[in-house]
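K.L.:
following is a predicted model, sequence given first.
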Amino acid sequence: MSSATSLLPSATAATAAVVAGCDAVTVTDTHLPLRIAAIFIILVGATGGALFPVLARRSRWLKVPAGVFSFAKYFGSGVIIATAFIHLLAPGIEALESECLSEGWRQYPYALTFCMVSIFGIFLTELVAFRWGTSKLAKLGLHHDAHGHDAGSHAAHGPEGRLAASAEEDVEAMPEKTERSLSREDNEASERGGESHSSIGQVIGVAILEFGVILHSILIGLTLAVDESFTTLFIVITLHQTFEGLGIGSRLAYMQLPPRYNCIPIVAALVYGMTTPLGLAVGLGVRTTYNPASANAAIVSGVLDSVSAGILMYTGLVELLAHEFLFNKEMMSASNKHVLYALGSMFLGCAVMALLGRWA
């Protein structure tokens, strides 16, 4: 009994030490000039990584081989998948199991729950959009392949890509008599309808992907602003954001939009490039009051990381992986060499981002 009593004060003292450590605010002014310079260095790296594939594909004077775009596209898929598991879900679990949180947070796997809810939320959003788009195309007399076996759509995965590709296939498959019987106005209306739904769907898909990446990028910037081991983290995060930008940009480059929406991929790339520098700038501004080890910070970062992980998991595994390799006619009929090249590029992107998870 006495031994148990003697252990009680030490346990209480340990708990008090943890709470004190969580409530403490550490002012980090080391490497302050470099932290400020990091805002602009990461801005250039992230924005350049995201913009280059978009601008290179549109450029007439910059002759980039098609194989480079293919590599960037598949490499980017691997980057996004590894980001979801290594850079988002793992930190989310760690944050929501922090000793700074109350015991209730550690009695249930909340991080995995938030991730699961996020996945189903994105799935339901796409399901509603898919059914809505289907009904609209049906009113125009068009039909689409529910499994998304589109021939050669490199960016429009999900409902948006399936609707556009199926519309084109059905128009081509119309009997000549039926085509002649359609008036010019009907044809134009059908084209406008298919174009509108395809564009809206692609924009929604990009917005979902950007949303998950942006949350992650802002948290990275906040962490970089106050972390004591700045030098190593700065190098790794610069590479991380550049590679992730390349993955996002390679997807944006293959969006198939009408001319009036051509600015959307560029805007999306610029928004991505600004998020981490923005988080870094905010972190530097509140570095004297922001404590990344506090309970509130752990909850916020844990929830956002977990939700973002679910978004990127769904996007990477369903929209990119499944529709690129399983539901793509070009890939299904491609040579073994091409398939192995695509798989190797994807695994390389995944491996690089997983390796960077060793430090950040």
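P.N.:
Arrived safely, thanks for sending. Not measured: the values here are computed from a predicted model. Residues are numbered from 1 along each chain as shown.
K.L.:
going by C-alpha atoms from here, please, whenever you check contacts or count neighbours.
P.N.:
Noted.
K.L.:
how about residue 315, nearest residue that isn't a chain neighbour?
P.N.:
residue 209 (6.7 Å; CA to CA, 6 or more residues apart in numbering).
K.L.:
neighbours of that neighbour, how many?
P.N.:
20 (other CA atoms under 10 Å).
K.L.:
that one: which element?
P.N.:
Take DSSP states H and E as the rule and residue 209 turns out to sit in helix 184-226.
K.L.:
for the next helix or strand along the chain from that helix, buried residues please.
P.N.:
Following the chain from helix 184-226 toward its C-terminal end, the next helix or strand by DSSP H and E is helix 230-253. For helix 230-253, a neighbour-count test (16 or more other CA atoms under 10 Å) marks 230, 233-234, 236-253 as buried.
K.L.:
do stretch 17-27 as well
P.N.:
With burial defined by 16+ other CA under 10 Å, the residues of stretch 17-27 counted as buried are 19, 22, 23, 25, 26.
K.L.:
ok, residues contacting stretch 344-359?
P.N.:
Residues outside stretch 344-359 that contact it (CA atoms under 8 Å, 6 or more residues apart in numbering) are 71-72, 74-83, 86-87, 232-233, 236, 240, 243.
K.L.:
please verify my assumption that the residue nearest to residue 315 contacts residue 310.
P.N.:
No. Taking CA atoms under 8 Å as the contact criterion, residue 209 and residue 310 are not neighbours in contact, 10.6 Å apart.
K.L.:
just give me the neighbour total for residue 102.
P.N.:
Residue 102 has 12 neighbours, counted by other CA under 10 Å.
K.L.:
what of the one 10 residues further on?
P.N.:
Number of residues near residue 112 (other CA under 10 Å) recorded here: 20.
K.L.:
same deal with residue 359?
P.N.:
Residues lying near residue 359 (other CA under 10 Å) number 11.
K.L.:
distance of it from residue 233?
P.N.:
Taking CA to CA, to the nearest Å as the measure, residue 359 falls 7 Å from residue 233.
K.L.:
what of residue 7?
P.N.:
Using CA to CA, we find residue 7 at a distance of 39 Å from residue 233.
K.L.:
ok, back up a step: the helix holding residue 209 versus helix 230-253: what angle between them?
P.N.:
Angle, helix 184-226 to helix 230-253, by axes from the mean of the first three to the mean of the last three CA atoms, to 10 degrees: 180 degrees.
K.L.:
same for helix 184-226, what does it pack against?
P.N.:
helix 110-139, helix 158-173, helix 230-253, helix 263-285, helix 295-314 (3 or more CA pairs under 8 Å, 6 or more residues apart in numbering; DSSP states H and E).
K.L.:
report the buried residues of the one helix or strand residue 49 maps to.
P.N.:
Secondary structure here is read from DSSP H and E; on that basis residue 49 sits in helix 32-58. Judged by neighbour count using 16+ other CA under 10 Å, the buried positions of helix 32-58 are 35, 38-39, 41-55, 57.
K.L.:
hold the first one in mind and look at this next one:
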Amino acid sequence: MAITCSTVIIFIFLILFTIFSGQVLSQSDNSTKSILEECRPESGSCNSNSKALPLKIIAIVSILVTSMVGVCLPLLSRSVPALQPDRNLFVIVKAFASGIILATGFMHVLPDSFDMLRSPCLPENPWHKFPFSGFVAMLSAVGALMVDSITTSIYSRRSSMDVKPAEIEVADDEEDNRDREMGVVISSGVHFHGHCHAPIDTTTSGDSQLLRYRVIAMVLELGIIVHSVVIGLSLGASDNTCTIKPLVAALCFHQMFEGMGLGGCIFQAEYKFLKKALMAFFFSVTTPFGIVLGIALSATYKENSPSSLMTEGLLDAASAGLLIYMALVDLLSADFMGPKLQRNIKLQMKSYLAVLLGCGGMSLMAKWA
């Protein structure tokens, strides 16, 4: 009887084990098949090279035009008195553009990097064992801090060395003469109360601030260009007409608002006309250039291949670190902790609202682009 009961228990266990193992194997087979399907090039009714090519040409023209409009609007604001850098409206518009750049880093670039470097098309080791996106973004932000700090430090040291020794000696002699005159007055029994105001040289501090604006503009453009090329490359290599159509519209708004943020920084940097034109030109053509490059490489470029995923993921992570650092430290923090906004609570609240609007609008676009 005991043998019969144990036999029945073992038999039931074997049946349950067989059923369970069969389900596990079928699930693993299904997951393997789904991974393989996901890593293969897209196919279906939406995929057509002949239909996608006209859409890509439209994307090149429309993105180029909207990028130029966005980056040139702040540069043309010198003719508009209300948009001068010392006016409140300029501060609010700059806060809005800074919110756009911040949301671009957090909501567009960094999530794309995580998706690419966590893709099942990449090997488990090391890409799924370590958060490379966050690590590269962190190193990129620290690198931007180093460039910002070292450049400002070198310039400050050079400015202090430019002070002539003769000027220092003259200043010392004048100070000694004033001390001797004070001694004579005091020894004669006359009560004297005076204030000596040495002239303050604001040239050095103004030049240092201008240098920071120029470093901000250059580093910010670098981060935006890297991301723009990656976006254009992905769009140019894709033949999915169902995704290209909404992506083009979203990228037009994306590039225009991002260009407004960059254009404001270029405007404050006070470059000469040629350099302003070159920076605006390079920003405007990077995404169309990426699309053209993607079209040219569409025969060899595989959207879900390990090499393309690793390259785009790491570049996006580096770009995200640059954009987040520049938006938080050099744009938002510099303005909100500055004297203009600290003295005006009403303007500060308006600027916070502008930042939230910029972040919210660009975050909403993350649904399509």
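P.N.:
That came through fine. Here the structure is a predicted model, which means the values were calculated and not measured.
K.L.:
let me know the secondary structure of the equivalent of residue 290 of structure 1 over in structure 2.
P.N.:
Counting by TM-score structural alignment, residue 290 of structure 1 lines up with residue 301 in structure 2. Reducing the assignment at residue 301 of structure 2 to three states with DSSP: H, G, I helix; E, B strand; the rest coil gives coil.
K.L.:
nearest residue to residue 301 of structure 2 in space, ignoring adjacent ones along the chain?
P.N.:
For residue 301 of structure 2, ignoring the flanking residues on the chain, the nearest one in space by CA to CA, 6+ apart is residue 237 at 6.8 Å.
K.L.:
the one you found and residue 295 touch, don't they?
P.N.:
Yes. With contact defined as CA under 8 Å, residue 237 of structure 2 and residue 295 form a contacting pair (5.4 Å).
K.L.:
what is the equivalent residue in structure 1 for residue 274 of structure 2?
P.N.:
Using TM-score structural alignment, residue 274 of structure 2 sits opposite residue 263 in structure 1.
K.L.:
count the neighbours of its match for me.
P.N.:
The number of residues near residue 263 of structure 1, taken as other CA under 10 Å, comes to 10.
K.L.:
how about the one 3 residues further on?
P.N.:
Applying other CA under 10 Å, we find 19 residues neighbouring residue 266 of structure 1.
K.L.:
just tell me the aligned range of stretch 308-325 of structure 1 in structure 2.
P.N.:
Counting by TM-score structural alignment, stretch 308-325 of structure 1 corresponds to residues 319-336.
K.L.:
between the two ends of the matching stretch, how far is it?
P.N.:
Across its full length, stretch 319-336 of structure 2 reaches 24 Å end to end, with CA to CA as the criterion.
K.L.:
report the distance from that stretch to the chain centre.
P.N.:
Centroid separation between stretch 319-336 of structure 2 and its chain, computed with CA atoms, centre = their mean, to the nearest Å, is 8 Å.
K.L.:
which residues sit against that stretch?
P.N.:
95, 98-99, 101-102, 104-106, 109-110, 136-141, 144-145, 216, 219-220, 223-224, 226-227, 341-342, 348.
K.L.:
now with 7 Å?
P.N.:
Taking contacts as CA atoms under 7 Å, 6 or more residues apart in numbering, the residues outside stretch 319-336 of structure 2 that touch it are 95, 98, 101-102, 105, 109-110, 137-138, 140-141, 144, 216, 220, 223-224, 226-227, 341-342.
K.L.:
show me how to select, in ChimeraX, the buried members of the residues you listed.
P.N.:
Entered in ChimeraX, the line below selects the buried ones among the contacts of stretch 319-336 of structure 2, by 16+ other CA under 10 Å:
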select :95,98,101,102,105,109,110,137,138,140,141,144,216,220,223,224,226,227,341
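K.L.:
report all helices and strands that the helix holding residue 49 of structure 1 contacts.
P.N.:
Contacts defined by 3 or more CA pairs under 7 Å, 6 or more residues apart in numbering; DSSP states H and E place helix 32-58 of structure 1 against helix 230-253, helix 263-285.
K.L.:
how near is the closest residue to residue 234 of structure 1 other than its chain neighbours to residue 355 of structure 1?
P.N.:
Excluding the flanking residues, the one nearest residue 234 of structure 1 by CA to CA, 6+ apart is residue 224, at 6.9 Å. Taken as CA to CA, the spacing of residue 224 of structure 1 relative to residue 355 of structure 1 amounts to 19 Å.
K.L.:
mind checking which of those two has more residues around it?
P.N.:
Counted by other CA under 10 Å, residue 224 of structure 1 and residue 355 do not tie: residue 224 has more neighbours, with 26 against 13.
K.L.:
corresponding residue for the more buried one in structure 2?
P.N.:
Correspondence of residue 224 of structure 1 to structure 2, assessed by TM-score structural alignment: residue 235.
K.L.:
likewise residue 249 of structure 1?
P.N.:
For residue 249 of structure 1, the equivalent position in structure 2 is taken to be residue 263, counting by TM-score structural alignment.
K.L.:
quick one: contacts for that match?
P.N.:
Going by CA under 7 Å, 6+ apart, residue 263 of structure 2 touches 71, 72, 74, 75.
K.L.:
I'd assumed residue 264 was in contact with the third one.
P.N.:
Yes. Counting by CA atoms under 7 Å, residue 74 of structure 2 sits close enough to residue 264 to count as a contact (5.3 Å).
K.L.:
quick one: what's aligned to residue 140 of structure 2 in structure 1?
P.N.:
For residue 140 of structure 2, the aligned position in structure 1 is occupied by residue 118, per TM-score structural alignment.
K.L.:
give the contact list for its match.
P.N.:
Residue 118 of structure 1 is in contact with 307, 310, 311, counting by CA under 7 Å, 6+ apart.
K.L.:
roughly how far does it sit from residue 201 of structure 1?
P.N.:
With the distance defined as CA to CA, residue 118 of structure 1 ends up 19 Å from residue 201 of structure 1.
K.L.:
likewise residue 302 of structure 1?
P.N.:
Counting by CA to CA, the gap from residue 302 of structure 1 to residue 201 of structure 1 is 30 Å.
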